[in-house]
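Trainee: Here is a sequence with its predicted model. Questions after.
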Amino acid sequence: MIGIGIDTGGTYTDAVVYDMDRKKILCSGKALTTKSELEKGITEALDMLEPDYVKKAELLALSTTLATNACLEDKGSRAKLLMIGMNPEAMGNLEAVYASYGFHDLSQLVFIDGKPEHIFQEPEEPDWEALKRRIPKEFRNCAAAGVVQIYPQADGGKLEKKAKAILEDQIKIPVTTAYDMFDELDVLKRGAGTLLNARLIPLIAEFLAAVKHVMKDRGLDIPIAIMRSDGSLMSEGMAKDYPVETLLSGPAASVVGGSVMAKTSDAVIVDMGGTTTDVALIRGRQPVTAEKGISIGKWRTTVHGLYVDTFLLGGDSAVRFNDKGMFLDLRRVIPISLLAQRHPEVTVKLRGLAEQHRSHTRMLSEFYVLQKDIGRGEGYTREERRICSALKKAPLMAEELAERLGTDIYGLRTERLEAEGVLMRSGLTPTDMMVVKGDFPVYSPDAALAAIEFLAENVPEEAEEIPEKIYRLVEKKLYCNIVRILLKQKYPGKEKVINKKSVQELIEWSYEDAVNGKKGDWISLPVRSELPIVGVGAPIHIFLPRVARLLGTEAIINENASVANAVGAIASQIVTKVQLHVKAEYDGAELKGYSVYEGSEQRMFAEYPEAEKLALKLAEQQVLDKSRRQGASGSPQVKISVKKLRLTEDESSVFFESIVEAVATDQFQISAGGSRSADGCS
């Protein structure tokens, strides 16, 4: 069977045609991602594929880093979370508690009553009429909303469902309920995942619409599957409702694609893109999974997925300076070489700046670039609309933009426009250094060279030394993060120690010793690992081999490494998991029986075998139902395991509960798409 895999990253969109039976890449394509017009990158990548193969395709599988990047850069659509039964005043340091879960902007939270005394008590009914009166003001200008209630196990999430109906009736926007997605008891973790889901709904909807538009133009009527954070596929409909499941879609695809290409049982997989670098691990040919839910950027969620450590380092990381010299900022910018190709006047302006030999505390060589037109859209200030209007014709430097607005560069208020993706900056990046050094000869180096001349006025290095210095900064950050991740694997539970500044400095010292080859000194600190490092992503071949040598291991970089994510998307399958619990119920020290929840109903049994029998039956039913919603073909293989938790490992010790887990594995349902004609087109 022939399938197409497409990965839309922050910088590039990759496409492959894959023979799913022979596990062979037949052809591939790569194009730039245009965030304001996703169809463009998808179209260009798809049109690089052999047309005859495309016509024979029976499945289109997608992966994307759009959700990953949105979380790391704290971007996304405007959304709010309705929290039922929470008492924020009773939580002590409210801001610190909520910030630890990712809620740094408390204005995104709306609180109403409805709190039960304990987990199994029916919650109080909130004042629904009061909520209706608050909605127009509280949720004004929101593109989506989320709802979470405390202790939903007591009533099967009834209050969440009622609140969702009211919100959808009054403001006509997508509303996500936590109960439909998460089993976690921690209400703030469930809330974080729910708010993220709401923020991502418009983003993923736009992505899927772009894909379907391109397919329609080419007469393709085949089912669409999307890569989840756990490395399995789900249906298009499920992705629209639960886009938070794509939180690590791109990184998960790199794990699957990297493992397909690596042909090794144990490895570190490093995927460097334009915005982020994702590091994952393979043990015994199986990806290592995250035990406590995904944490990404500032967000702690209950989304289950593969273990992927994502940090902001990529070809498009901003090169900036401060009083300590050059550094790689956490912000992604458009490479100045790329901007100059689209707007030749950029090079002229940068040459003029370089000729002035100015030093400054800011990167005056950066440009503001309009990504989408807000027109007279609601929710934006007059100043924000003036900024967008000034940038409509062409990108402008900060001083140019400030002059147009009648202010200075310190008076520019672009933070919210940048956070929402309306504006982006363009400046020097590692990609530009690759262009200057001839490692990525796609663009002219003239604009980058002029921007480097300005930078050289503000740092100790000479202009000709800067490209190599930036290479070493990328290499150092890559080395230090790989060491940090491997230390966490070697010493589980010691994350707080490993993340301390002093330990991070020690890792940096080990890098310096490895680079300088220090031996015979008082002490040397180079780190060694026997795990091979599999490289994925377009720029990885430039930086990874040297990092691997510094770590005393080898780098494996397949010839198709630059499109590994697209391979991972189409090479994956449906994997569905469901967990149920059989709990021992005690009254003091006296065992009263065993409970199993069937929906919102608590079923009690005097004997354990009867309780486990029901749990096994329910787990199988639920996993089959969920796998069909996820897109399974209808005949998945189901495996059920039971893990008993006791006070000690002794069989006679006190029993607490059993975790019954059902796992269904299947291929994606091909017939679920549209009809096809004999020549492969509809």
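Mentor: Nice, thanks for sending it over.
Trainee: drop to CA atoms for contacts and neighbour counts, all remaining ones
Mentor: Will do.
Trainee: Which residue ranges of the stretch 101-250 of the chain form helices?
Mentor: For the stretch 101-250 of the chain, the helices defined by DSSP state H, counting those that start in this stretch occupy 128-138, 158-171, 187-217, 236-241, 249-262.
Trainee: Need the contact partners of the second one.
Mentor: The one in question is helix 158-171. Helix 158-171 is contacted from outside by 84, 125, 128, 132, 135-136, 147-149, 152, 173-179, using CA atoms under 8 Å, 6 or more residues apart in numbering.
Trainee: In strands, which of the residues you listed fall?
Mentor: Residues of these located in strands (DSSP state E): 84, 147-149, 175-177.
Trainee: I'd like to know which of the helices of the stretch 101-250 of the chain is closest to residue 352.
Mentor: Counting by CA to CA, residue 352 lies closest to helix 187-217 out of these; the figure is 38.8 Å.
Trainee: for comparison:
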Amino acid sequence: MELGLGIDTGGTYTDAVLIDLESNSIISKAKALTTRDDLSVGIRNSMKLFDRSLLKKVSMVSLSSTLATNSVVEGKGCRVGVISVGRDFDSSIVADESITISGGHDLNGAELNPLDIDSAEKFMNSIKSKVDSIAITSYLSVRNPEHELILKDLASKILNLPVVCGHELSSSLGFNERTITSVMNARLIPIIKELINSMKSAMVEYDINAPLMIVKGDGSLMNDEIAVERPVETVLSGPAASMIGAKTLTGLNDAIVMDMGGTTTDIGILRNGQPRLEKEGAMIGGKRTRVLAAEIYTSGIGGDSRIVVKGNKFSLTPLRVMPLCIATTKWPQLFPRLEEISKRCFFFNLESINVNNIVQDIEFFVKIKDIKDAPLSENDRKLLEYISNEPFSLSEAGASLNLHPFAFNVSKMEELGMIQRIGLTPTDILHAEGSYIEYDRKASEYGVKHQALKMNMLPEEFISFAKEKVIEKISEELLKKLFLENIGTFELDKVSKALVDRVVSGSSDDFSCSISLNLPIIGIGAPVSAYYPLMSEKLNAKLFLPEYSEVGNAIGAVTGSVIEQVEILIKPVSGSRIIDDPNCTLFATFGKYEYETWSKAVEDGKTLGCEYVKRRALKSGARNVDINIVQDDREYTVGMEYSDSKILMETVLTITAIGKPNQFFVEEA
């Protein structure tokens, strides 16, 4: 029996699963809290729950992680030097050192201007010890990469640092998008290296001698060596892994996949067994990139979403907080304070106060980290010092520091990741109900009791009400995703919103509204059995909640395939399109080639493309590689009276190599 170990580090939990790679049957599963300050701790904590003798039989390890996505969004990473050739890059792209030099090519791959090698060499010598990696991006390098390749060779000799070229990451047009992708990739290299080294250290600790694979944003796999070269491709790997896991668990090729985690609910669509991909490249940190990734709609509703009662009004906000049930297991001293608060008269909130600024008695704060030169007031620094060792509410802190609870800018400190808020969440609602219990149920019950008093409800009434609000929210978010998929927008006018509200709430006056989904829903995540059945009833959809759905991401991480793809463009030389077999130019990531005939260009394109993707797939850790070729001849018909006359505009070859990962470090051609 050959075992695979899949690990997914999510916003709240790190999931792990041992799976029989031959039958895809689950042998064992485990969960541990994700340790955001050091992901390796959460990984080790999940692995130690397995039988150690089984871990020794593991022949492949695969990891999906939020690390790359979070690092990009939070602006983390190493120092990057950027060399821009032929054009200035967008000022929103942050670089530690940069230069723009002459060079670049046109759409036909012809050199626009000679490459200014002298300026590049002078720049490289000037940034020694000032940067940790180099990003090189040349105008229209996807049509001719020669200037990027020359500079890469020069940088390797002068700086001996990791070098990233734009054409290596994308074959699509878009200079700024390619530059953004290159800079992100260069910045992430040391972060991914650290994660991989931590994972390998854990593997040694548990006597696992097997290849390590990393999930890419499109759901496919690459080995650790390639992940260090192209770490930007690991963004959005968690949601992509959940889609592959959903397919593995159900066998469905066409379905809506809804992964409800602690921080978000990620919604994607499987078509023909594959995630639908972002055509233009993934949006990461608000910037369009050329990263091929699953087209995921992410909603800020999860098990750790903040529940706020303002006056007697209920709100479910996207802010992630630590559930009360988890917090009291880490800090038992919170328990008697929560018990006392649950009996207390509630604090009145003015209607004018924004829900994000509400101070709730059952919410506590604890310091996570310091940030040097953070823009904080003296009061904020006093609060940080006060909550450095254990959590306190703002009322408790204010009383001790002789300050009003509103004197602290906790929202700013949360944005900077300096403090962690603890409060009532949907996870607590399920704990208080007793339908899902992993931690301290009594703490959740105290939180529910306090909030129920504010709304003049009994605790069981509040639980039912809160669950319904969660179900309505995720139903609405799913409909938004389907509107976006089928109509191109999820912006609703007043009438549309009224109709959607009737669908998700079931309300009616003179008329009611219903909807039916033609695709089944696959639920992934720990709390889905509590919410998704009622959601599927509202939307008249068939629902699948497969066994082991709570670790679906980890299953997807270890059951994916290695996929490498190249797109080759063949264009007739200007003026020769009307010839039956015209002169052509071939443009590809691996170079530019001239041919006397279109037929020879296509023949060579297929040969060179197959060799290229197979080589990359093997390097990425694949075995028994299968190759698929799709040829798209784009032609123009000349007038109705000349309906038989067609002019060849271009040919696009899309060549894909697919293979399962190697096991036990065995190389197979």
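Mentor: Thanks, I have it. These numbers come from a predicted model, not from an experiment.
Trainee: before we move on, back to that, export the helices of the stretch 101-250 of the first structure to CSV and tack on mean neighbour count and distance to residue 602 of the first structure?
Mentor: Formatted as CSV, the helices of the stretch 101-250 of the first structure follow (neighbours: other CA atoms under 10 Å; distance: least, CA to CA, whole Å):
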stretch, mean neighbour count, distance to residue 602 of the first structure
helix 128-138, 13, 27
helix 158-171, 18, 15
helix 187-217, 22, 21
helix 236-241, 19, 28
helix 249-262, 29, 35
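Trainee: Just put these in a markdown table and tack on distance to residue 338 of the first structure.
Mentor: As requested, the helices of the stretch 101-250 of the first structure are exported to a markdown table (distance: least, CA to CA, whole Å):
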| stretch | distance to residue 338 of the first structure |
| --- | --- |
| helix 128-138 | 41 |
| helix 158-171 | 41 |
| helix 187-217 | 23 |
| helix 236-241 | 32 |
| helix 249-262 | 23 |
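Trainee: Tell me which of those approaches residue 646 of the first structure most closely.
Mentor: helix 187-217 (26.1 Å).
Trainee: Show me what that closest one is packed up against.
Mentor: helix 38-46, helix 66-72, strand 79-84, strand 144-149, strand 175-177, helix 236-241, strand 299-300 (3 or more CA pairs under 8 Å, 6 or more residues apart in numbering; DSSP states H and E).
Trainee: Could you check which residue of the first structure pairs with residue 317 of the second structure?
Mentor: For residue 317 of the second structure, the aligned residue in the first structure is residue 329 (criterion: TM-score structural alignment).
Trainee: Equivalent analysis for residue 599 of the second structure, please.
Mentor: Match for residue 599 of the second structure (TM-score structural alignment): residue 609.
Trainee: State the helix or strand in which that match lies.
Mentor: For residue 609 of the first structure, the host element (DSSP states H and E) is helix 608-630.
Trainee: quick revisit: what's the closest of the ones in strands among the contacts of helix 158-171 of the first structure to residue 400 of the first structure?
Mentor: The closest of these, once distances to residue 400 of the first structure are taken by CA to CA, is residue 175, at 41.8 Å.
Trainee: unless I'm mixing things up, the closest one is touching residue 147, no?
Mentor: Yes: counting by CA atoms under 8 Å, residue 175 of the first structure touches residue 147, with 7.3 Å between them.
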